[in-house]
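Chemist: Sequence and predicted structure are below.
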Amino acid sequence: MAPALIRDAFVGDVLYHVSGHRLFQHPEDRPGFTIPIPPRSIKSSRSGSASPSNLETATAIERPDDEESRLPRVDSDQSTIAVPEASEEQRPARRKAAEVEEGDLAGEKEKASVQQEIAESRIVEWYGPDDPEDPQNWSTAKKSFVTFEICMLTFSVYIGSAIYSPGIGEIAEQFGVSSVAATLGLTLFVVGYGIGPMFLSPLSEIPQFGRTTVYIVTLALFVVLQVPTALAKNLGALLPLRFLAGFAGSPALATGGATLSDMWAPEYRAVVIGLWSVAAVSGPVLGPTVGGFAAQSESWTWTIWILLWLSGAALAFLTFFLPETSASALLYRRAARLRRVTGDKQLKSQGEIEAEHMTVGDVAMMTLVRPFILMFVEPIVAFWNIYIALVYGILYIFIESFRVVFVEKHGFNLGENGLAFLGLFVGSILTYAVFAPYAVKVLKPRFLDGTFVPEMRLPIAFVASVFLPISMFWFGWTSSASVHWIVPIIASAFFSAGTYLLFQAGLNYLSDCYPRYIASVLAGNDFFRSMVGAAFPLFSTAFFHNLGVGPACSLLGGIAILMLPIPYIMYRYGAHIRSWSKYAD
């Protein structure tokens, strides 16, 4: 596992090219390698379809003379055996082409051009359904290791939002600004990672880049930005840096689920994406815990220095050990190697051809226009965006309200206040411990026997929708100093349980309903909920001071009750609503 792991990582790919393809070689680079050509890839509109006999006989593959000395030798009498064409599930690049619809490319003429080039090219695919280079065929140990890396990456970036919050009071005092102005450092970070996916996530779908390159380059920028942030001498310098850091760190938050889907079959994705969600929740939940002790012991700048150490350690580790998982990127690299080895310029991957024909307008439609179109014309998308955005906003208002409840009412210091957030963390861990067996016992069999429909994602949202108002009323009316501090902490655990289950149900349901437009749907959801989540902390302190914690939480709980019917309506009428849509499957 280790050589291939490092070879396909960022540093391995860089050294491969820098060394003139001598280090971290692939099978195609080694002497005596024979190139299997799937039957479909031999078809060409120039030469006609390959006959059955052609598929089984040897073909001589020649190389340019100027590369004779450094390329693996392919003897002229060596046979090239055709292998059975890979299944649709094993060939995401080709499946992607089948999903192209009107509006994805600039008009029918452009579509015809793409199909013509595909027909005239020798399409490079996996060397059969058991190709070990296909991430779907990696060992369970390798998939689990890469899953751990994605969780590490997500946590090291996501913690950057809330780790800042314990230092808000000191920042306001040091820079001579109001606490609301100082809170903008949290708000703009969230705004940054809400806007970032609209621009950065599409890069991971371009075969020439792939996911790992985007992750490493943007994470490196994120790490570098922490230095001037910690050294900022005024709010005017601090706030833009916080926005840029959130923007640069956003690919991990928006594309991590896609990386996991690259490796795991559909019946396992609920479990692994659920685990990744725990890492995502742990970031903003544990941020105040870490930041509280840092701000109390040193100063607010130490919250940023700790963020630098965490993200820097993740960058160093992932640069060496996070392999590329995108099928389009891996097949593009394979096609480039085969072109170099054989001199056959017709050898291309399907994703490569599609990317070459995409214009800036196509990308803008996918990332900047379509997310809003879907949000306004699709009731399913609109309602779930509103619901999840509300929960996200309450999560961030919770982060700010803990100071009112535990510092002002219970007399906690900053470090102890951070420990109060462990209730949220424990709630998400325990919920995953219940959710994972449910996904294995209930959802997995439905995938395997072919009876799965998107609405099967929603029963867990029934529980979540009830947990939210219960936790809000419970937290609000037990937050006074006369009630032991453990009681509202237990209430917060129910809130994180409801939040976790709602995110699992809602985001997976949207993915199942709109598989062809999942990038646009999730980008729009991420943008919408981030804007709401960014706004809530700005008025949180005044909200709780003016209304009182009990009435304020009751108001939020009342809103949660109004939203409660959404999962039930979607479960009952979702299939009927989808039947009206030209976007949903």
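Modeler: Structure's in. What do you need?

Chemist: alpha carbons only for contacts and neighbour counts from here, please
Modeler: Noted.

Chemist: where does residue 484 land in three-state SS?
Modeler: coil (DSSP: H, G, I helix; E, B strand; the rest coil).

Chemist: Can you get me a residue count around it?
Modeler: Per other C-alpha atoms under 10 Å, the neighbour tally for residue 484 reads 12.

Chemist: Look up how far residue 478 lies from it.
Modeler: 8 Å (C-alpha to C-alpha, to the nearest Å).

Chemist: again with residue 534
Modeler: In terms of C-alpha to C-alpha, residue 534 sits 27 Å off from residue 478.

Chemist: which one of these two has more residues nearby?
Modeler: residue 534 (25 against 20).

Chemist: And for residue 473, nearest residue in space, chain neighbours not counted?
Modeler: residue 554 (5.4 Å; C-alpha to C-alpha, 6 or more residues apart in numbering).

Chemist: One more to weigh against that first structure:
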Amino acid sequence: MAPFPTIVFVPGAWHSPECYRRVIDQLEAAGYETDLVHLPSVGPTQHLPDFSADVAEIRSHLEHLVDAGKKVVLVVHSYGGVPSNEAVKGLDCASRQSNGQAGGVAHIFFCCSFIIPEGKSLLGAFGGNDLPWFTVSADRLEVNPDRPDEIFYNDMSEEDVRAAVSSLRPHSYRTFRSLCTYAAWKEVPSTYLYCATDAAIPLELQKMMVEDWAAGYPIRTEFLDASHSPFLSKPTEVTAAIRRAAATSAYFQIQSPAYYPEPYEMLKPGSEHQWRPTPQQPGLPNAYLHEEKISRPRKDLHFLSAPCAPHQEGSSAPLARKAMPCKMAQVELGDQETSLSTGTEEHERQNDYEVCWEEDDPANPHAMASKRKWVIVSLVCTMTVCVCVTSSLYTTTYNQIMAEFHCSRTVATLGLSFYIAGLGWGPLVMSPLSEFYGRRPIYLVSLPLYIVFLIPCAAAHNIQTMLVARFLDGLAGAAFTSVAGATVGDMYTKSTLHTPMLLYTASPFTGASIGPILGGLINTWALWRWSFYFLLIWSSIQSILVIIFVPETYAPVLLRNRARKLRQETSDDRWIAAIEKLDRSVFKTVLHSLYRPFMLLFLEPMCLNLCLLSSIALGVQYLFFGAFGVVYGNAYNFGSWQSGLAFTGLLVGMIMAVLIDPWCCKLYPYFSRGHKEEGNNGSNEPESRLPPAVIGAPLMTIGLFWFGWTALPSVHWIVPIIGSAVFGAGMIFVFQGVFTFFVDAYPLYAASALGANSFTRSTFAAAFPLFGVAMYHKLGDQWATSLLAFLSLAMAPFPYIFFRYGKKIRSRSRFAA
């Protein structure tokens, strides 16, 4: 028998195993035995109902080898990892040894492959949607890759790309929807090769599968700056990585001292194989630890983490895990003794001392006490309310400002429009900056500026000063319409985020509704400047509380700070955080954040139409800040403070929507029946997030017609206020549905989709007040409101259209999942 394992190659979809030829030739030249598996699902006439034929073919090859007593390293790529996991069941070395049989699968090498949990299919694990680069036949039996030159081979020469593309064959579509019943990586030692420039399975998704879905299991990882097909573009590096995996598998299954001299034993508690150190030698072999560590190990596998750095009094070293330095393992390969490195020098320099979270690390924002989290959420939400009160409270000062500065109402209204423009455009810059420097530095800079720019507003002696100061104040306040939401998201997991994020989402809209109520009371009995004095006092107190009680919550920046402290305390420059490895400039990142939202608006009909719907909603709300005074003044002779109190209806409607939302969430499965697939209720589809918007859009239209045609002297004033409450509730439902849909439908571009929404709705909110009062004077209260209602009615069907047909639309999208 060969002194090292046999290497079995399983290709991905559309590929022949000959795609591995460059790697195979190098391995065979080094004395390895190889075996190639042709997948039955690849070929123009192979319309298979599921992946069972692929599983059977792979298993046939494995059984032939292991029954001959051979140890196998299984190399799988992309889709090939899915049927391969199924095929390994019962053929791993540990299972066969327990039955007194020789041979077995000793190691699985996942080459930028899919790792799918039990009970899910490949597509089902990602929400049931076709991958963005799929081109599926009309009969849904066959699938081909769109732009394979860009998706699979983006780091190869044109000649190699042409040859590779010409070798691709159609693949049976239904294999992607076969449910997995076994996860071999829980039983068999495995290696995952991350490919940094992979356009088919982006690096973020590769890490999600390994660090989240396979968290706590003994998967070693390696990193390669390559595309989705590294065996073609970098065969030498892939060959070396496979040989390192072969060396690792030889220890775990053969127990050869030539590989790992430390005494280890394999235990089998319950139904899971877990590789545990003996009491004499705690920790893991150094060769295992040169890769990235398991990021969130299960509590019962805490011993898989690397040993802590030596404790220094007063040092933060115990709070950072260090990957132990690599060693060279002397491995006998055939007739020659070869020095096989357990990692390249560059990889060692990058990963040996990477700082990451400890299990239950108190500095991890997720590990904060619940009470502290809610204090932080309360502070950022109330500061957001304050910023948005500043926008609308100004509308109650129009009459006094017009009289003092001798300007028209339209010019005075520009103070509102400029502030909203600042709030809308600021996040395009502040959001990416917060990912470089953290959330807290943005607050520390923006909060003082926000207070400073309120001063010229309060002390202005001409309208020009007021307008410039309002725009700059809006830019400074934009931190709390963008970065504050990220602070909330930093502290909670996906399963616990809904309620705190809902409170934050509602804060800007409720704040804008509170402004006229407060402003009407202030400006009835005081000069307009007291409106800004009040805002100065409130925002100063609020800012002090935020600065004192809101810490940095962005994990990459916290780890960078820890790495800097360790470098200073230990005088060891090898300590490093993941964010410090990123090769990106602030300028390019900000520039990217500026143009990507516009690409989505111009190229994505779902993004454009839902942004228009939410923009109309916010535009109408801000138009009401001027129109309410006209409507209630004409119909009921309301004064300034009474017109301000009329906004109570809008506010109550929004609060009711927030309170009703948890109940609406329970109805999602009923709305999602049309999306049932693979035995689930469809709630994982992005479209299942749209029912609130489906309900909210008609409510907005109903509320507007109700308000417009009941604001008559012959009708009690409470009736139009109730109509405005219906509009307010519909508005919150629309925003909640649109925001959550964008996050699910554009998982890789969620920030850009939300940025596009922020830009469009702020533009509408800035523009609508400029023509609102004039429109009410020209058309009358009823028809002016009806015009807004008809505009809302025109957009109301889109949430339902996208709920019903969104999946088909997404299948043709360049950006959607």
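Modeler: Received, thanks. For clarity, every value in this text was computed on a predicted model and none was experimentally measured.

Chemist: Got a TM-score for the pair?
Modeler: In this superposition the chains share a TM-score of 0.79, using TM-score structural alignment, normalised by the length of the first structure; 502 aligned residues with a C-alpha RMSD of 3.2 Å.

Chemist: Residue 326 of the first structure matches what in the second structure?
Modeler: Under the alignment by TM-score structural alignment, residue 326 of the first structure pairs with residue 554 in the second structure.

Chemist: pretty sure its match contacts residue 438?
Modeler: Yes: Residue 554 of the second structure is in contact with residue 438 according to C-alpha atoms under 8 Å; the separation is 5.8 Å.

Chemist: what kind of secondary structure is residue 127 of the first structure in?
Modeler: coil.

Chemist: what do we get in the second structure for it?
Modeler: Under TM-score structural alignment, residue 127 of the first structure pairs with residue 358 in the second structure.

Chemist: repeat for residue 500 of the first structure
Modeler: Aligned partner of residue 500 of the first structure by TM-score structural alignment: residue 732.

Chemist: mean distance, the helix or strand containing that match to its aligned residues in the first structure?
Modeler: According to DSSP states H and E, residue 732 of the second structure maps onto helix 718-745. Its aligned residues in the first structure lie a mean 0.6 Å from helix 718-745 of the second structure after superposition (mean C-alpha distance after the TM-score superposition for the first structure).

Chemist: Can you give me the buried ones in that helix?
Modeler: Residues 719-745 are the ones in helix 718-745 of the second structure that count as buried (16 or more other C-alpha atoms under 10 Å).

Chemist: for that helix, packing partners?
Modeler: Packing partners of helix 718-745 of the second structure (3 or more C-alpha pairs under 8 Å, 6 or more residues apart in numbering; DSSP states H and E): helix 498-525, helix 605-636, helix 648-666, helix 691-710, helix 750-779.

Chemist: try it again with 10 Å
Modeler: Where contact means 3 or more C-alpha pairs under 10 Å, 6 or more residues apart in numbering; DSSP states H and E, helix 718-745 of the second structure is packed against helix 498-525, helix 605-636, helix 648-666, helix 691-710, helix 750-779, helix 797-811.

Chemist: tell me the angle that helix makes with helix 750-779.
Modeler: Helix 718-745 of the second structure and helix 750-779 are oriented at 150 degrees to each other (axes from the mean of the first three to the mean of the last three C-alpha atoms, to 10 degrees).

Chemist: Off-centre distance for helix 718-745 of the second structure?
Modeler: 24 Å (C-alpha atoms, centre = their mean, to the nearest Å).

Chemist: re the thing from before, want to try JSON lines for the helices and strands packed on helix 718-745 of the second structure, with distance to residue 21 of the second structure as columns?
Modeler: Listed next are these as JSON lines, based on distance: least, C-alpha to C-alpha, whole Å:
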{"stretch": "helix 498-525", "distance to residue 21 of the second structure": "49"}
{"stretch": "helix 605-636", "distance to residue 21 of the second structure": "44"}
{"stretch": "helix 648-666", "distance to residue 21 of the second structure": "52"}
{"stretch": "helix 691-710", "distance to residue 21 of the second structure": "51"}
{"stretch": "helix 750-779", "distance to residue 21 of the second structure": "39"}
{"stretch": "helix 797-811", "distance to residue 21 of the second structure": "33"}
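
Chemist: In the first structure, what stretch matches stretch 628-635 of the second structure?
Modeler: Under TM-score structural alignment, the alignment places stretch 628-635 of the second structure onto residues 402-409 of the first structure.

Chemist: Check stretch 528-538 of the second structure too.
Modeler: Mapped onto the first structure using TM-score structural alignment, stretch 528-538 of the second structure covers residues 300-310.

Chemist: Could you do stretch 96-107 of the second structure as well?
Modeler: Residues of the first structure offer no counterpart to stretch 96-107 of the second structure, counting by TM-score structural alignment.

Chemist: again with stretch 135-151 of the second structure
Modeler: On the basis of TM-score structural alignment, stretch 135-151 of the second structure is assigned to no residues in the first structure.

Chemist: shouldn't the match of residue 326 of the first structure be in contact with residue 442?
Modeler: No: using C-alpha atoms under 10 Å, residue 554 of the second structure is not in contact with residue 442; the gap is 11.8 Å.

Chemist: Residue 584 of the first structure pairs with which position in the second structure?
Modeler: Residue pairing (TM-score structural alignment): residue 584 of the first structure is matched to residue 816 of the second structure.

Chemist: Let me know the distance separating the closest residue to its match other than its chain neighbours from residue 597 of the second structure.
Modeler: Leaving aside its sequence neighbours, residue 816 of the second structure sits nearest to residue 746 (C-alpha to C-alpha, 6+ apart; 4.7 Å). Distance, residue 746 of the second structure to residue 597 of the second structure, using C-alpha to C-alpha: 12 Å.

Chemist: which neighbours do the two share?
Modeler: Residues touching both residue 746 of the second structure and residue 597 by C-alpha atoms under 10 Å, 6 or more residues apart in numbering: 607, 752, 753, 754.

Chemist: Out of those, grab the one that's most surrounded.
Modeler: Busiest of those [other C-alpha under 10 Å] is residue 753, holding 29 neighbours.

Chemist: Chain neighbours aside, what residue packs nearest to the aligned residue in the first structure for that residue?
Modeler: When the first structure is aligned by TM-score structural alignment, residue 753 of the second structure is paired with residue 521. Once flanking residues are discounted, residue 521 of the first structure sits nearest to residue 371: 5.6 Å by C-alpha to C-alpha, 6+ apart.
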